[in-house]
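Q: Coordinates only, no sequence provided:
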């Protein structure tokens, strides 16, 4: 909710405004119930929660909040200052009394670190926090462009820029209620003043907007992916260990318990989250349902880890057995008496490759790995965004059409919505400690992870390269020896020709398999992307630690950190989705 103060509302317009706001809120509640019933398979059986987020300024904010409570909405109050200071900014006794009454009924109260010397900036801060935790913005607004900082017009423009649809309730009862949303013109990026963004307010238009906001993408395939995710089971053992064995064989990393026990990886992730939550609790600033977010994240992360190892191991398995099949066929030249057994072994190897490929494709190892990893990494930074109160993840879809096209984008936004508003009092002193805590426990570990990943994959690629070149070098030496033999002792060459054939064909076959593993893994590209992401995150940490405590600035920086991590992830997915498990 955002709206003009009481002094901007004519006395004879208040009753009409109350009626219009009631109609809007009744329509929202009814439509939300209809949308939920039509898509009940994707939501829990818990009762529907309707949240009304408001700064509770005297005037339109308080009028709408009182109506929302009557209709069964849950009130979440976001205040620009601590509550006593906020009361001082309300000129009329009636407004102060109404504020106290509404605040006593609020289930969540968030007090931001506004300052009396920067009143307008403080109201902008409250408006930004309101938009960050809202799916819809109701604006009681005269329709004019912003005439300064902190006004309703600026909050409406902020909502447009963050792709939040706005229900515009004009002050004058003679003007119609409208819906404004950038997604109404999905072909181009529009401005807040563009008339292409405006639709007349009706039950049909509202239904379309809420469906686009809260329901999964309409495609049957995306909805099937959601059902698959909802039916996933926790694994105790990781059966596919070929990839970690490759890392161990090349000396890149040791084979550890977490490579074959799923609970070990889960415990590691759980400990990292516990460390973050404990650090934030020590700040004693705001509280948010991070435990629920942790459960969502750990589930997606554990599934992503499982299918990543299965997929990577499936590729290693195919390349290794492909080389083995060639060696078995060539070995018949030097062991003719074992030809029958070698043929059977070769047949088994080929069938194993085909079955591994068929099974991995049928089980969608590749797609599930990419989807679940993207989901987990969209959820992770939400903890810091939520703790900063006014920060928020970017909307799904594109800048021109901010509607989820993938189920993971829809699910991530649904998690953000389910977390609702944080609560508590965020002072300037606590803000500085909180930003340092986020830098230390959220962003710095990501820098360390990207640097460690870059070193590991570079080392793996380098050692595979050396091994592959060595195999080709040995094959070259064998060819040279064969040519010398033809000159020096042709009879000896003829007698050992089968061995020469085995070496000259078998070694390049193994070398080609090694080369295939390198190409599929794109280890050099991964290292470059990780290093670039680490550099961006380092710059953000430097600014968080060096700059004075400023909530909007801290929110901007942490949002940018989330974007940097997502950009790396999106580029990673774009590359890896071309590398499905196959024998081609």
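A: Sure thing, it's come through. Here the structure is a predicted model, which is why all the values come from computation and not from measurement.
Q: CA atoms for contacts and neighbours, from now on please.
A: Fine.
Q: surely residue 395 meets residue 402?
A: Yes - in this structure, residue 395 is within contact of residue 402 by Cα atoms under 8 Å, at 6.0 Å.
Q: Helices along the stretch 151-300 of the chain, start to end?
A: According to DSSP state H, counting those that start in this stretch, the stretch 151-300 of the chain carries its helices in the segments 152-161, 203-214, 220-230, 242-249, 262-283, 290-331.
Q: and residue 552, which of those helices is closest to it?
A: Across the helices of the stretch 151-300 of the chain, the minimum distance to residue 552, taken as Cα to Cα, is reached by helix 152-161, at 13.1 Å.
Q: Alongside the first one, take a look at this:
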């Protein structure tokens, strides 16, 4: 009940629309694989694959979509809160220094108080609504269910692959593990697919599961490196500007007057910039370190290599037993990466957990 309440942040109308769209997409992908290999075997047997897959989808997909959308909901709030904390901390320093250096009215300090109060409010709200922990747990459960959909459809008889929960030992006990365990045991009991369906199942696994995850990690790698380079460039630029400002601050006032910048760059302005610029630079560096853009991009790059290797091996599979082994190995890879992400990201909270 606890997990159901946490991962239920979308309306029934939005959920129904999203489930219908994803179900249609998955069935279209299977139909495309069937069409590509229509001459490979028994047409009647392959026609039953859609019914087999639909039974699996109807069992897993509604909850998977609900959890996936909830994970996005919590992720957005966590990321915005994290960026806001670093930004508001820099703002508080800038406001305090501006008020003191330029002799602004004392009431101007209210902006500093508001910035600090906002940080404390973010801590309180993050604690109360559990943005970070709920994001991590909902995302872990969503990826567990994504694997469950493909494993339940592509593996052999249902009772032949009950022990597919090895990765659960890599994360601490939580409601998401218990929920998936219950749903997995309640899944539709399916007979093994006919041997004639091998080309279809192999093509579907490659294009919908392996390639889908490969493309996702390629996009994630590109976004992560772009964010890392952008934030790093901004932080470094601000510190270079601080360095130049500090040199100007060190120069005798007559030198500034000689180059006609003594009006715009008074001693007060230079003092303010020497404080404000590194405060902003530190905020950018804090965001970079907190979100670990480069580390996450590197993890995705490693996953891309592993997935490409699995794809090459999958092309050589020539019987259903070989396919079942590839399904099990793919699930191992996906869930090991997911468990590693869960463990690593689980320590990146911005608030103090109650």
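A: Right, received. Where do you want to start? Just so you know, these numbers come straight off a predicted model, no measurement behind them.
Q: what's the TM between chain one and chain two?
A: Taking TM-score structural alignment, normalised by the length of structure 2 as the basis, the two superposed chains have a TM-score of 0.83; 328 aligned residues with a Cα RMSD of 3.0 Å.
Q: quick one on the thing from earlier: the more surrounded of residue 395 and residue 402 of structure 1?
A: A side-by-side neighbour count of residue 395 of structure 1 and residue 402, using other Cα atoms under 10 Å, places residue 402 first with 21 against 18.
Q: I'd like to know how far the more buried one sits from residue 230 of structure 1.
A: 25 Å (Cα to Cα, to the nearest Å).
Q: and if you look at residue 307 of structure 1?
A: For residue 307 of structure 1, the distance to residue 230 of structure 1 - Cα to Cα - is 16 Å.
Q: neighbour-wise, which of these two wins?
A: Relative neighbour count places residue 307 above the other of residue 307 of structure 1 and residue 230, with 24 against 10, counting by other Cα under 10 Å.
Q: List the contacts of the more buried one.
A: By Cα atoms under 8 Å, 6 or more residues apart in numbering, the contact list for residue 307 of structure 1 reads 365, 366, 368, 369.
Q: mind checking what the first one lines up with in structure 2?
A: Yep, that's residue 365 of structure 1 we're talking about. For residue 365 of structure 1, the aligned residue in structure 2 is residue 131 (criterion: TM-score structural alignment).
Q: what's around that match, how many residues?
A: For residue 131 of structure 2, the neighbour count with other Cα under 10 Å is 23.
Q: Kindly confirm whether my reading is correct that it touches residue 77.
A: Yes - in this structure, residue 131 of structure 2 sits in contact with residue 77. The criterion is Cα under 8 Å, and the distance is 6.4 Å.
Q: Okay, the counterpart of residue 546 of structure 1 in structure 2 and residue 212 of structure 2: tell me how far apart.
A: Following TM-score structural alignment, the counterpart assigned to residue 546 of structure 1 within structure 2 is residue 316. In this structure, residue 316 of structure 2 lies at 20 Å from residue 212 of structure 2, with Cα to Cα as the measure.
Q: Equivalent analysis for residue 97 of structure 2, please.
A: Applying Cα to Cα, one obtains 51 Å for the distance of residue 97 of structure 2 from residue 212 of structure 2.
Q: So which of those two has more stuff around it?
A: Just comparing residue 97 of structure 2 and residue 212: by other Cα under 10 Å the higher neighbour count belongs to residue 97, 19 against 13.
Q: Tell me the spatial nearest neighbour of the more buried one, not counting adjacent residues.
A: residue 272 (6.4 Å; Cα to Cα, 6 or more residues apart in numbering).
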